[in-house]
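Engineer: could you work out the structure for the sequence below:
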Amino acid sequence: MKLRVLHLPKWYPNRYDDQDGDFVARHIAAIAQASPDEEPLQTQNAVVVAVVARGPLPSLIDADVSLSGAVPTWRYYYRARLTGWAWLDRVLKLLLWLVCITRGMWAVRQYWGGQKQDIVHAHVLLRTGAVALWLKWWQRTPYLITEHSTIFLPTNAWRLGWLRGRVAALLVRQAAAFTPVSEDLRRALARLGGHNTRTVVIPNVVDTDLFHLPDKLETRQGLLNVAAFNEQAKNLSGILRTIARLRTEHPTLGIHLRIAGYGAAENQMHQLATDLGLLADGTVEFLGKLSSVEVAKEMQRAQAFVLFSNYENLPCVLIEAQASGLPAVATAVNGVPELLPSDGSKGLLVPAGNEEALAQALLTVLQGPASSFDAAALRAAAVARFGYPAVGAAFRRVYQQIANKE
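Structural biologist: Below you'll find the model as predicted:
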């Protein structure tokens, strides 16, 4: 059996940000990988995504179409400002988004020789799910939802709002399947009323060829943090304050932290590190935006990964660290304990916002014997659970269930 799958992501790498929604792109790549001959189901995939333009466009809508590779992709860009009236532009941008998605779906159908999709796969709610629901009603096409967003977590209820929460729940209930990336996110949607009898937690995926053990484990040194500079979520300031404290209280430890990432709070964090004296003596280094290849090299050189988030979903960076045989110190929030069990075999968990606990955990990891964590076991578990073959097969099993029922 071969199914035509139309993917509708909210976030996806684009001309303005090649890392935007890269975790969604990896999911789709895993699905599109050639499945073993013994698998009864094969997929033919296509992606349609629409993004607000961050620069001038020659017209209201512009497009990038890529038909090479395993997944043909139609990327559309639409103007951010049309009239100068915010309320009107908000409505017009939604209409432009719908125009882009409609054009893309028509283009995919033409590419498939006039054949419509067998399944719609919406990645990240809400509007992608709304289009999927419309296609279910109009064309009787089943859809599934994969959710990544932290907006549905209880801590973000004030941002989500009552109406959007109810709409999300409806979209989940109407879906042929729901595949959140963590058990915690499943519970979050269930609290909103988003129950689905075919719910399968399918985690994020890691390129285990790119993220692997270093040639020499004994050369690993220092701490690494890779995250978006979103202070509300990531609490990088808490890490910086803790590093400053450890440098003062344990001067012989030679503590060193390398930070990779970019985002809105970047200048703020640079200033805080300067004020704490962490840049002058090289205790902290900001690496800026890194490619996946560069991140993999950083993980191979580090001794431990640190993530002090106030809330999370299922952080790809922790999965990448595990594939690199790198233990982590992270906060016990949301989906993180699903990656770091309480037995400490893959790293240490600390309470969110507790800088004292973070300091003690970092000392434990940095001062403990190198044999405290089995790097090979960390990697083996990551390959088995988060590798492209494992995640791709999990999605194809869900597709098969949908196809059999329909």
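
Engineer: only C-alpha atoms for contact and neighbour calcs from this point on.
Structural biologist: OK.

Engineer: where is the longest strand in this structure?
Structural biologist: strand 42-52 (DSSP state E).

Engineer: packing partners of the next helix or strand after it?
Structural biologist: Per DSSP states H and E, the first helix or strand lying C-terminal to strand 42-52 is strand 61-66. Contacts defined by 3 or more CA pairs under 8 Å, 6 or more residues apart in numbering; DSSP states H and E place strand 61-66 against strand 73-78.

Engineer: and the strand it packs on, how far out from the chain middle?
Structural biologist: Its chain's average C-alpha position is 20 Å from that of strand 73-78, according to CA atoms, centre = their mean, to the nearest Å.

Engineer: swap in stretch 238-247?
Structural biologist: Distance, centroid of stretch 238-247 to centroid of chain: 27 Å (CA atoms, centre = their mean).

Engineer: what do you get for stretch 156-172?
Structural biologist: On CA atoms, centre = their mean, the centre of stretch 156-172 falls 20 Å from that of its chain.

Engineer: now do stretch 285-292
Structural biologist: Counting by CA atoms, centre = their mean, stretch 285-292 comes out at 17 Å from the chain centroid.

Engineer: what comes up buried for it?
Structural biologist: Of all the residues in stretch 285-292, those buried under the rule 16 or more other CA atoms under 10 Å are 285, 286, 289.

Engineer: the last one contacts residue 262, doesn't it?
Structural biologist: Yes: using CA atoms under 8 Å, residue 289 is in contact with residue 262, at 5.5 Å.

Engineer: now show me the structure for the sequence below, then we'll compare the two:
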Amino acid sequence: MNQKKLHVLFICGWYPSRVLPTNGDFIERHAQAVAKQHKVSVIHLITDKKIKKDIELSTKVINEIETHIAYLKEVKNPIKKIYLFHKAFSLLLKKVSVFDIVHLNELFPFGIFSLYLKWFKKKPFIISEHWTAYKHPLSNKISFIQKTISKIIAKNASFICPVSNDLASSMQSLDLKGNYKRVPNVVNTNLFFPDHKKNEIFTITHVSNMNDKHKNVKGLLHVIAKLEVENIDFKFNIIGKNSIKYLKYANKLGLDSKKIKFMNQIPHTEIAKELRNSNLFVLFSNYENLPCVILESFSCGLPVISTNVGGISEYFPDNFGKLIIKNDEEKLKEEILNFYNKKNNVATKDEMHTYVKSLFSEQAIANNFTNLYYKTLSI
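Structural biologist: Next up, the predicted model:
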């Protein structure tokens, strides 16, 4: 059985589309990793405010993955919305050839489709989960109905694969019982690799979704302002969708415009280049699971300073950077200065890259999922 190439159906609550081009790109990378060993088809449904007809279907082969996306008309009536989602799923499912197993991404609400396929089509499923909202106190906003349905979905999954043990604990605290097996995010180690050239100016980089409540961007800018008082020669790159919205705040703090560069959302290939051309990556988040960008930084041989939140510490070797308490601006400034003055014992770039390749490469992640697929089908 371990010799058989499987057809895996990815059902995705998040996935890149024309509406949100980078939404769920970490799921896309999981799919691409699995596609190295198996046939993969993707089903994704998303509301598109720009369309006038109820449902518009799109089927494309992207990076060897059959990608089936249904764009749904925005409707306010919840009954009609449920009807449209059900109809769209049925239409997309007809486009998918016979498959062996379902790989669900985002437990609720798309897990309802997985339940249907298990109960009526005899197709087992596993779950990958990334959602930070399972963590307290964000979990307080999850409704009773969602919790109840989620428990049924979790119970029926062969395996539940959160990206970190911390996320697994958060899910289990909500009584989402199941067979948990941690499978982390994937890194394209062929794209994210070290460059051994030296930068003329010490360069600090931050990449995020620019959500201040989540990423504490303003707190990070406070620290950059404090660094300027230290009279050191550095550059700070802030990269993410609409990062320029923080320009006014940076001006308010009196930041030197020559030292800070605001960059809009850029392709993954460009992010890799920016990381290779940096001396330090900084993430000052209030909460996280397992940010891909930290692993990508390691893969480029770039040390990281991050707040010790979520599952970050589970994959953060001591000599790869520093973990600090969230909101501790003085400690962040101190650690940046330590790296600037080369006071820290840091692993070599090649050691960092090798670490990432062994645990997070497409090959490593595909092997993890393949083992779980075979175990599921042998039950």
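
Engineer: which among the buried residues of stretch 285-292 of the first structure gets closest to residue 131 of the first structure?
Structural biologist: Distance to residue 131 of the first structure, by CA to CA, is smallest for residue 289 among those, at 33.3 Å.

Engineer: what do we get in the second structure for the closest one?
Structural biologist: Matched by TM-score structural alignment, residue 289 of the first structure corresponds to residue 265 in the second structure.

Engineer: state the distance from its match to residue 186 of the second structure.
Structural biologist: From residue 265 of the second structure across to residue 186 of the second structure, the span is 20 Å (CA to CA, to the nearest Å).

Engineer: ok, residue 213 of the second structure next?
Structural biologist: Counting by CA to CA, the gap from residue 213 of the second structure to residue 186 of the second structure is 26 Å.

Engineer: who has more neighbours, these two?
Structural biologist: residue 186 (28 against 11; other CA atoms under 10 Å).

Engineer: the first structure: which residue goes with that one?
Structural biologist: In the first structure, residue 186 of the second structure lands on residue 205 (TM-score structural alignment).

Engineer: how about its match, nearest residue that isn't a chain neighbour?
Structural biologist: Distances taken as CA to CA, 6 or more residues apart in numbering place residue 386 nearest to residue 205 of the first structure, at 4.8 Å, with adjacent residues excluded.

Engineer: and the one you found, what's its match in the second structure?
Structural biologist: In the second structure, the residue matched to residue 386 of the first structure (TM-score structural alignment) is residue 360.

Engineer: residue contacts, its match?
Structural biologist: When contacts are counted by CA atoms under 8 Å, 6 or more residues apart in numbering, residue 360 of the second structure touches 184, 185, 186, 187, 295.

Engineer: next, count neighbours for the equivalent of residue 399 of the first structure over in the second structure.
Structural biologist: By TM-score structural alignment, residue 399 of the first structure lines up with residue 373 in the second structure. Using other CA under 10 Å, residue 373 of the second structure has 23 other residues around it.

Engineer: residue 373 of the second structure is in contact with residue 102, isn't it?
Structural biologist: No: between residue 373 of the second structure and residue 102 there is no contact under CA under 8 Å: 9.1 Å.

Engineer: which residues are in contact with both of the two?
Structural biologist: Contacts common to residue 373 of the second structure and residue 102, judged by CA under 8 Å, 6+ apart, are residue 126.

Engineer: could you look up the SS state of the match of residue 399 of the first structure?
Structural biologist: Recorded secondary structure, residue 373 of the second structure: helix (DSSP: H, G, I helix; E, B strand; the rest coil).

Engineer: ok, now how distant is it from residue 158 of the second structure?
Structural biologist: 9 Å.

Engineer: what sits in contact with each of those two?
Structural biologist: residue 126.

Engineer: now the aligned partner of residue 126 of the first structure in the second structure: closest residue in space that isn't a chain neighbour?
Structural biologist: By TM-score structural alignment, residue 126 of the first structure lines up with residue 108 in the second structure. Spatial nearest neighbour of residue 108 of the second structure, chain neighbours left out: residue 150 (6.1 Å); criterion: CA to CA, 6+ apart.

Engineer: would you agree that neighbour falls within a helix?
Structural biologist: Yes: secondary structure of residue 150 of the second structure (three-state DSSP): part of a helix.

Engineer: identify the residue nearest the equivalent of residue 136 of the second structure over in the first structure in space, chain neighbours excluded?
Structural biologist: Counting by TM-score structural alignment, residue 136 of the second structure corresponds to residue 154 in the first structure. Spatially, and ignoring its direct neighbours in sequence, residue 154 of the first structure is nearest to residue 188 (6.9 Å; CA to CA, 6+ apart).
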